[in-house]
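>>> fold the following for me, if possible:
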Amino acid sequence: MKRILKRAHSLVYQGFVILVFFLLWPLFYYYSRKPERYPVLNKLRGRVSFVSSALAGIFYKFHFETKIDWSRTYIICPNHTSNLDINAQNILIKNNYAFLGKDELLDNPVTRIFFKTVDIPVNRESNISSFRAFKKAEERLKNGTTMVIFPEGAIADHYPPQLIPFKNGPFRLAIALKIPIIPVTSPDIWKVLWDSGDQLGSRPGVCNIYIHKPIETAHLTIDDADKLKDEVYSLMKHKLENEI
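Predicted structure coming up:
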């Protein structure tokens, strides 16, 4: 019975996402037409993330290690165990931003409009695709757009989820452009909805999101990329092992 209720809740949540998205479709379409409108597009998807989650009884509680200066450009590095991680970043970030994410999202009726405009799709199985995606990310960062890059690269298949090794890309990019990194740790979001929810469903609940203080990279060189990656990994792993 519990499994049936969780599967039903997952369908209800997905229904609310689709409903709210398509009610606002004319606005999404208008603000996706020109790059100068993308900041409003981002604000709109933040609203959709909050409202669709709230209608399903899912809420996000943000814990800040320090106040974030959203006038600066960052590379946001969250751990990744749930589709709700995307909602959390949509609600959290207060400046213009873009995701670097799997190209399968181009086939999703809700995320397609974003990955054809503001976000950057990548085929992680292709070195050429990854190279081109990170070059685009570099251009966005230089233009003042905060990038959201999941350092694990994907949601791991094992359950319950564990932090998996990080990719080098976001850390090399941060050092090359002297952009600070903000690690974001979500220790319990998977308990509300793991992965897409298709296997185990979902439930109402509060998702705790811990925003670590920014890590400056201006003093680092490319040779420090692995050290920076290990530092962020250890920081997030410690938080996951000592849940809020």
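>>> going forward, measure contacts between C-alpha atoms and count neighbours the same way
Fine.
>>> now the residue nearest in space to the middle of the chain: which helix or strand?
The geometric centre of the chain, computed from its C-alpha atoms, lies nearest to residue 86 (CA atoms, centre = their mean), at 4.0 Å. Residue 86 belongs to helix 84-92 when assigned by DSSP states H and E.
>>> which is the next helix or strand following that helix?
Assigned by DSSP H and E, the successor of helix 84-92 is strand 97-102.
>>> chain center to the next helix or strand after that following strand, what's the gap?
Remark: after strand 97-102, the chain's next helix or strand is helix 112-115, criterion DSSP H and E. Mean-position distance between helix 112-115 and its chain equals 14 Å (CA atoms, centre = their mean, to the nearest Å).
>>> please give me the structure for this one as well, since I'd like to look at both together:
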Amino acid sequence: MKKAISKSFGILYHIWYYVVMASVILAIFPFIYTTSRKEDTYDKFFRWARVWAKAVLILMGLRVKATGLEKIRKGQQYIIIANHASELDIMMTLALVPSPFVFIGKKELAKLPIFGYFYKRTNILVDRKSVSSKRRAMEMSGMRLAKGTGLCIFPEGGIPAKHELSPFKMGAFKLAVDYQVPILALAFPDNRRHFPDFTQGGYPGIVRAKILGEIVPKSKLEEHAPALRDESYRRIFDALNE
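From the prediction side, this is the model:
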């Protein structure tokens, strides 16, 4: 009985999430539409995206309790990485990091009503089953980094089925080495519990975020990328298991 109630509430909570997400987008539509049309107005769009993210979290009854905010340097370009546990990860990252960045995300997100339209216009989409799509995503990522915009990559490559940190793929770390951009590592210990898959429950409350600081590439040698990956994995793994 208790499990059935939790499941039913979780379904209603997810429906509320999609209603809130779409409603906030519609409320700020004129601003995000005009600022998403050109790359040179992306910084303005990004500010509105942060407004959207914070509003969604508040209206879902989620309060972000962040530690380590002082480790984020204002105006610093980053390649942001985090464990991928929930759809909340997108809103949380936007709410926490003030420097403009774009997401590298799966192409399926472009199919979501309303949200998908703007996600496709402003971020880098990748088909993980296509080698050419992955190559193109890396090229576009490099172009963004060269122009001073940051990236957010969930290096597990998707939300893992098991409740544990999956091995990290190399893309984010190769880019960090090639463009000498510091990694900013985040850990989200509670997102899966508060907002799991559609039929698995979910509820409002406090969601923790741990900002683990910068991990700076030590050289432009490609051989350094695995060490950067391993250090990033260790920090996030340790933070999730504290």
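>>> hang on, the earlier thing: now do the helix holding residue 86 of the first structure and strand 97-102, the angle between them.
Orientation check (axes from the mean of the first three to the mean of the last three CA atoms, to 10 degrees): helix 84-92 of the first structure against strand 97-102 gives 170 degrees.
>>> mean shift between helix 84-92 of the first structure and the second structure?
With mean CA distance after the TM-score superposition for the first structure, helix 84-92 of the first structure departs from the second structure by a mean of 0.6 Å once superposed.
>>> counterpart of that helix in the second structure, which residues?
Mapping helix 84-92 of the first structure onto the second structure (TM-score structural alignment) gives residues 88-96.
>>> buried set for the matching stretch?
Neighbour counts using 16 or more other CA atoms under 10 Å place 88-89, 91-96 of stretch 88-96 of the second structure among the buried residues.
>>> so what's the residue mapped onto residue 188 of the first structure from the second structure closest to, chain neighbours aside?
Correspondence of residue 188 of the first structure to the second structure, assessed by TM-score structural alignment: residue 190. Distance criterion CA to CA, 6 or more residues apart in numbering; nearest residue to residue 190 of the second structure, sequence neighbours excluded, is residue 207 at 5.4 Å.
>>> spell out the secondary structure type for that neighbour.
Secondary structure state of residue 207 of the second structure, per DSSP: H, G, I helix; E, B strand; the rest coil, is strand.
>>> wait, doesn't it sit right on residue 58?
No. Using CA atoms under 8 Å, residue 207 of the second structure is not in contact with residue 58, being 11.5 Å away.
>>> of these two, which one has the most company?
residue 207 (20 against 13; other CA atoms under 10 Å).
>>> on that earlier part again, for the residue nearest to the centre of the first structure, give its distance to residue 2 of the first structure.
26 Å (CA to CA, to the nearest Å).
>>> average offset between the longest helix anywhere in the first structure and the second structure?
Using DSSP state H, we find that the single longest helix of the first structure is helix 2-23. In the superposition against the second structure, helix 2-23 of the first structure averages 1.6 Å from its aligned positions (mean CA distance after the TM-score superposition for the first structure).
>>> and residue 8 of the first structure, what's its match in the second structure?
Aligned partner of residue 8 of the first structure by TM-score structural alignment: residue 12.
>>> so which residues of the second structure form strands?
Secondary structure of the second structure (DSSP state E): strands at 62-67, 79-82, 101-106, 124-126, 150-153, 183-187, 205-215.
>>> contacts for stretch 58-67 of the first structure next, please.
Residues outside stretch 58-67 of the first structure that contact it (CA atoms under 8 Å, 6 or more residues apart in numbering): 50, 53, 88, 92, 192, 203-213.
>>> and what of stretch 36-54 of the second structure?
Counting by CA under 8 Å, 6+ apart, 21, 24-25, 28, 31-32, 35, 90-92, 94-95, 100-101, 118, 121-122 sit against stretch 36-54 of the second structure.
>>> same thing but 6 Å
32, 35, 91, 94-95 (CA atoms under 6 Å, 6 or more residues apart in numbering).
>>> and which of those is nearest residue 223 of the second structure?
Proximity of the contacts of stretch 36-54 of the second structure to residue 223 of the second structure (CA to CA) peaks at residue 94, which lies at 31.0 Å.
>>> just flag the most distant two among the contacts of stretch 58-67 of the first structure.
So, the contacts of stretch 58-67 of the first structure by CA to CA: farthest apart are 203 and 213, at 30.2 Å.
>>> one step back: residues contacting the longest helix of the first structure, please?
52, 56, 201-203.
>>> switch the cut-off to 7 Å
With contact meaning CA atoms under 7 Å, 6 or more residues apart in numbering, helix 2-23 of the first structure is reached by 48, 52-53, 55-56, 197, 200-203.
>>> for residue 218 of the first structure, state which of these is nearest.
Using CA to CA, these come closest to residue 218 of the first structure at residue 48, 35.4 Å.
>>> appreciated, that's everything.
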